[in-house]
Structures are given as structure tokens and as C-alpha cells.
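any chance you can model this:
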Amino acid sequence: MAVRSARLFSFLVLMSLSLSVLIFSMENLGKNVRSKGYGDLIGSDVISWQKKSTTSSRHVFTTASQAKTASKSSSGMLNVVKKTMPPQTETPIPIIYRKSFSKLPQWDFEDAYNQDTPPRLTTCAQSLRNSKDEAFQKAFLPNISLFLHKNRISMTEWNRLSHFNNPFGFMDYKYDDIMASVKLIPKPKEPLLSPKPGSDGCVRCAVVANGGILNGSKMGAEIDAHDYVFRMNAAVTKGYEEDVGNRTSVYVHTSHSMIAALRFFQKYGYTAAPHDQNIKYVMIPEGMRDFQWLEGLLKGEQVSSGENRNRDPRTFYSGQYNESRFYVLHQDFLRYVRNRFLPSKSLNDSFWAIFRPTNGAFTLFLALHTCDTVSAYGFMTEDYSEYSNYYVERDLKTKVTFFANHDYILEKDLWKSLHNRKIIKLHQRSEKGKQRRKKMLLDTQKEH
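As a prediction, this is how the structure comes out:
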């Protein structure tokens, strides 16, 4: 009897100790998650990113209980102590809402991105990839995954990307609402650009924005002389060829930019998005309206819901839409551009969630990752106040409007810096060009 009593007592003591350890572990896990700034996400399936091997581009994810062991490596990825876990059926994590955060939340895996292996090879001696600039080389990922497609999305990927606000991820969104379109996006059959046949192996690109600095610039012939020409937004060329050229190889857009361009620039002769023969279209998945647009576009149907309901997306591409020449930018690429090159102070403000780089910025970085040399035209420069907002505005001089969702000054300074470091060639007006522009304005005023 005494032996039984002793055994019972030992069992109760052991159970009490186990319960104490469990409570202590849960409390410390909560403290750890709170210390990361995860706020109301206690109990949700917060994940951290771990690289599976040094040679593979595939990655695995672990739960929040392992996040406290993570430390950033020199490559910007995360090292996580491995722990054997029983297999689990993955399901979407609870929705993470932007309203839960007063500024951009910082996750352990914030600066970890999908990367392709191997990176695009180049034989071009002048390639920007050969830059000796240490700061650029440290930030630049030549094999960053550029495009989103159905083969690149999984439940694990969904759960990771759900931690980032759009267009950098799927925060605020329901799995079924987004997957309806993402699972339709085909894997690109070919790279966005390749060296021209018979060339020296260099891919030379011009990226043309819409700034008034191009008005009267006579840069058209120089722009069209490049292997490829990138444009975005209201890319008006008819009637402006002498200043901006007339070729478009790659057109970058959102559903909103396509529709808004028709609304606001029709009076300047804009009737449709560029639709050169064999043009390639690249879409920025800015928000829900873009995923709704994508579903209609890829199915060849009208948009079924949202602000573009009953619109037929394919009509906006003037017969040049082709599945093999259509690409969707990956959220990791968009976040990488913001984090490593344009980390605006706006991200620490209450309106952090609406901030993102401009379409022009994303287009320029797309060119930096697909071309060997990049020349930028129509981007903001130090003397931007001397020019009209858009190059189509010949008869008036409107001022640049600084909206809260973009940091134009930060972008302007970056373009200048990249130019000074010989990573891009930024078109800037000479004194002679400025005088010619002033004369043109005076002549226009006399005519009126």
C-alpha cells in the first residue's frame, strides 16, 4: 500500500511539473511573438523562411516556435535551427489585416525572396551586372524571381505572402478570392528578353517614362535605336515620335493604369495601350481589382465582380494579347525593390499600407534585371520644376502632384545616384536643351 501511495505521489508531481513547463513555454512563446511586433497574431500560424540548401532555389517554412532561433545570414536569407515536426495538413492561416499595424510590420523573413537558379548568363562586357559598385552589388539580386505563375504558388507560399500588404503580398485577402486567378497564370515559356540575333550578346534597353522633360527633347531616334523599349501607363507616342520614339517592346501596367490612361489622356491623342506586333505585356498585381481583371483576361471573359465588372479585359490589348507574351510580376520582386532600393520613411507612418514605388520604378528595375545596359528617359530629375508634369502637355506647364502613395523625391535621388555610379544612363536636359524648351513655350504662347 505504501509503495502504491509513493508511485501515485510521484506521478502527480511529474504531471504538475509538466503542466508548469507547458505554461512557461506558452507564456514565453507569446512574449517572443509580441517582441517581434506581431500584435494580435498570437495563436495564428506565423511562419519564418528557411533555405533548404545552398544550391536549391526551393525553400521550406517553419512555425513561430522556431522563429526565435532565426538569425540573418550574410546572404539576407534566414538560418533556422532544424527541428523534427510531425507532418501536418496545411491550410490558409487566419487573415492578417493591415489595420492591425500602425506602421510596416517587420517579419523575420522580410528580406528573404524566391530566387531562380541559375541566374541569366551574359557575355556582355558592358553589363550592369559587372558593376564594381559594392553597394549596388550587395543589394542587387540578379536571379530574383520576377514572375508569378500557377506553378509558383502553394499553400506554404500563400501563408508566407499573406504577411505582406498588397502589392507585396496577400494581406487582407481570402485564399479563394485570389487563387481563382493565380491558378490560371501560365508559367512563362521564354525569358522576357534575349540578345538580338547576330548581336554582341548585350541586351540594350530604353525605359521611357512620361515626364515633361521629354517635351522638345528630340530623343525619339535615340530611344528607338535600343534593342528593346519599355513603356508604362499612358504611353502616348503618336504625334510625339520626335521626342519619345514610337517603338514599344514591353508595356508595364495595372488594370487601373490602362483604364485611367484612356480617361485622362484621350484629349492628347491616346486611344489604346501600346500594341506593337509581338509586344510583351507585364502586369503589376496592385490589388484585388487586378486579380479580378486577370481572371477575366485569362479566361477570355468579362470581369465578373468589382469596379471593372462587365469590362472585357482583352479589348484593352487591341488584339495583341497572347498567353505566351503575358507576364505577372511576383510579389517578392515588388517587395525587394521597395525594401532594398526605395525604403521610404512613409513606411513608418500611419498610411504605410498605401505606399509603394511608382509603376515607372518597377519598370526600371524590371529592365535592370532583364537587360545589360539601361537608359532612362522621362524620369524625374533635379530640375523637374522647369518642366510640365507630362510630355504630352505642350501648351501648358502643370506642376508635379505629390501623392502620399509614392515617394517621388526618393525615386528622383535614386535615379541620379544610379546614373552617377554608371549603373544606368539617365536622360537630363543640357542648358542648350532647356533654352530650346523655353523658346518653344514662348512660341506656343505667341500663337495663342
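
can we go C-alpha only for contacts and neighbour counts from here?
Noted.

you'd agree Leu146 is up against Arg335?
No. The criterion here is C-alpha atoms under 8 Å, and Leu146 misses it with Arg335 at 11.1 Å.

structure for this one too, so we can compare:
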Amino acid sequence: MFPGHTSRMISKLKMLVLLLCFTGIGVYFKMGYHFTYYAMNQKPCACKKCLSEDKQLLLDQSNRSIQPFLTPDFSILENEFNWWKRLQTESRSFGVYETTVANFFKIFPRNPDVIQPKPDHCRTCAVVGNSGNLRRSHYGPLIDLHEVVIRMNTGITRGFEKDVGNKTTHRVMYPESAVDVDDNTHFVLFPFKIQDFEWLINASTTGFTGRSYMPVPSKIKANKDLVMVVNPAFMKYVHDVWLGHRGLYPSTGFMALILALHICDEVDVFGYGADSNGNWSHYWEILKNKNLKTGVHAGKYEYDIIWRLAQQQKIKFYEAVMKTI
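So this is what the prediction gives:
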């Protein structure tokens, strides 16, 4: 082979290698740009609108740094405990609280069973209150379409399926309002005193023999793997930030709604507020007391916040006639 020809071949090979390098670098940066663009513009969920990307809601009140559920890895602060202990005149110390919570998590899951957000999934939630305005609403089929259906306390479904549906994935309760739940339903404990933790420990095992201000079940049927407990610090956060300290503490229904804002992508609200006569009645009861109010809770203010969230299109609020903008 001629020396000149060999030299030209080597030069061409060098140019080819150099060209391939530049092409590879260009492809790499182009792919990196598209990947970065996709990652930056990818929605956190598959819903039309995702609560977790609502910057106004996040900046205003829905503080995602607050842990809605209690875990053994999250310890509340003593000032949070001191607020919480006043709710039902708890007399025992912070140390007793911590010991009781540690014992609680020896029986029940250390981490709550929460559906995690995914870009290809829409977590739809129905929060179903117990208001008498659900009567003759015919919202049952609509409620049952949601992936998560959160119900309150003793709110029954049998006989009222047309209006309230029959699906329940989460039932929020405290000992004095507790009912048995099936193996597919999450028992969500709203604790108001140390005894509430002790009650669920014993009612799920050997039986509870203590007393409260109202009769409580000595035994409860619930799937231990689906037990979740709301963080007392979260309860304080709802009272401080959302209600501005109004009322002694938030109602179970209002806390359940704010909880849904933290664990759902879309939230629809049913059965909140007074009935057509202005009474805070339950849909399954024949009202005898014609002057039922909201007790220690700031019911009117809570209702106004829900209505405001609906006006801002953060939630859909269904009443006897749907109110949403």
C-alpha cells in the first residue's frame, strides 16, 4: 500500500471518528433536553387538575410538610401535646403519651396505607358527611365511582344507598363514635386523649374495660393492617391555620376534608352543612330536636371555608343542589 494513500485513509478515519463524537454529543444533549423538559412538565397525577400542584393552595394553607398520619418515626412537639391534651381534659403527661403511642405501633402498622401519587394515576376521593341534606339527593352512584370514599363516625349506608352509596374505603372515628368495619375498610382513628390509643389497643385484642364520657365498645372489628391514626399535630394545624383558632377544635368532618386535600388528587364533598331548615341533622335520623347546632365546633365557619374552596375550584361541593363554580 502506498504511504500517501495510507496517510489519507488515516485522516479520513480521524475525521469520521470526530464526526461521530460530535453527533453523539449532540444526540446526548438533545435527549437530555427532552428528558428534562418532560420531567419539568410532567404532571404529578393523571387528573385534569392535581391538588398537589396547586401552588396557591400549597402556599396558603395546605402545608404538605405537616404529616397527616402519626408514625413511630414522627414525634409531636410538647407544645402540640399541650394543645391536644386540653381537647378532652387529658391529665396525664407527655411521657405517658409517648409510651402509649410506642405500644400502639407494636400492634398496628408503623406506616399508614396511603395511595401514593403517580403521573399515570388519578386519586379521586369522595368525602361523605352525615348531613340531612343528603336525603333524596340521589348521589349514591356518583359517590361510589370514587377510588377513595371517606365516611364519618356512625354514618350508615344500608337503606340509604341511593343517596349515600354503599362503598366505604375509609371510616374516620373516635372511640365514642366507633362501629365495626369490614376487612377492606381503613379504620382511621381521630384521637382526642391518651385513652383513645389504649381503647383501640385493647378493643382489638383482649377487650377494653375502661370508661369514657359516653359508652364505648369493649371490642371492635377492624382489619389491623388497615388501621391509621391521625397525627395530633395535624389536628392542631387544622385548628390554627385553617380555622384561625375558631371553635374549641375542628369537627371530625372538617378534619377529614383537610386530610383528603393531603392524600387525594381530586376531592368531591357530599353531605356537609345544615339541612333545609338550618338544623345540623343526620340523614338517617328523624329529627326530634329542632334546634341542633354544632356544639364546640365552628360549624358555620367550617362550612364557609368549604364553600370558598368550591368557588376557587379546589374541590367540588355537592349539596341538595350542587354548588360548584
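
Leu146 and Arg335 of the first structure: which has the busier surroundings?
Between Leu146 of the first structure and Arg335, Arg335 has the larger neighbour count (other C-alpha atoms under 10 Å), namely 25 against 20.

over in the second structure, find the residue span the helix or strand harbouring Gln50 of the first structure aligns onto.
Assigned by DSSP states H and E, Gln50 of the first structure belongs to strand 47-51. Strand 47-51 of the first structure lines up with nothing in the second structure when matched by TM-score structural alignment.

assign Ala235 of the first structure to helix, strand or coil.
coil (DSSP: H, G, I helix; E, B strand; the rest coil).

gap between it and Gly245 of the first structure?
Plainly put, Ala235 of the first structure is 11 Å away from Gly245 of the first structure if you go by C-alpha to C-alpha, to the nearest Å.

for Thr358 of the first structure, same thing?
For Thr358 of the first structure relative to Gly245 of the first structure (C-alpha to C-alpha), the value is 22 Å.

okay, these two: which has more neighbours?
More crowded of Thr358 of the first structure and Gly245, by other C-alpha under 10 Å: Gly245, with 22 against 14.

ok, and the closest non-adjacent residue to Lys162 of the second structure?
Ranked by C-alpha to C-alpha, 6 or more residues apart in numbering and with sequence neighbours excluded, the top spatial neighbour of Lys162 of the second structure is Gly140, at 4.7 Å.

tell me the spacing between the one you found and Phe270 of the second structure.
In this view, Gly140 of the second structure and Phe270 of the second structure are 10 Å apart by C-alpha to C-alpha.

element containing Ile178 of the first structure, please.
helix 175-182.

average separation of that helix from the aligned part of the second structure, please.
Here the mean offset of helix 175-182 of the first structure against the second structure after fitting is 3.3 Å, by mean C-alpha distance after the TM-score superposition for the first structure.

name the surrounding residues that touch that helix.
Residues from elsewhere that reach helix 175-182 of the first structure, judged by C-alpha atoms under 8 Å, 6 or more residues apart in numbering: Pro92, Leu148, His149, Lys150, Ile153, Trp158, Met288, Phe291, Gln292, Leu294, Glu295, Leu298.

what subset of those residues is buried?
Neighbour-count burial (16 or more other C-alpha atoms under 10 Å) is assigned, among these, to Pro92, Leu148, His149, Trp158, Met288, Phe291, Gln292, Leu294, Glu295, Leu298.

could I get those as TSV with secondary structure and distance to Ile213 of the first structure?
Output for those, formatted as TSV (DSSP: H, G, I helix; E, B strand; the rest coil; distance: C-alpha to C-alpha, whole Å):
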residue	secondary structure	distance to Ile213 of the first structure
Pro92	coil	48
Leu148	coil	34
His149	coil	37
Trp158	helix	42
Met288	helix	34
Phe291	helix	34
Gln292	helix	35
Leu294	helix	34
Glu295	helix	37
Leu298	helix	37
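
out of those, which one sits closest to Asp227 of the first structure?
Leu148 (25.3 Å; C-alpha to C-alpha).

separation between the alignment partner in the second structure of the closest one and Pro117 of the second structure?
Aligned counterpart of Leu148 of the first structure in the second structure: Leu70 (TM-score structural alignment). According to C-alpha to C-alpha, Leu70 of the second structure stands 19 Å off from Pro117 of the second structure.

ditto for Ser251 of the second structure
As judged by C-alpha to C-alpha, Ser251 of the second structure and Pro117 of the second structure stand 27 Å apart.

also Val216 of the second structure?
Distance of Val216 of the second structure to Pro117 of the second structure, given as C-alpha to C-alpha: 36 Å.

likewise for Arg171 of the second structure?
Arg171 of the second structure is 21 Å from Pro117 of the second structure, by C-alpha to C-alpha.

so where do the strands sit in the first structure?
Here the first structure has its strands, by DSSP state E, at 47-51, 59-63, 71-72, 78-79, 204-208, 228-232, 250-253, 280-283, 326-328, 373-377, 425-426.
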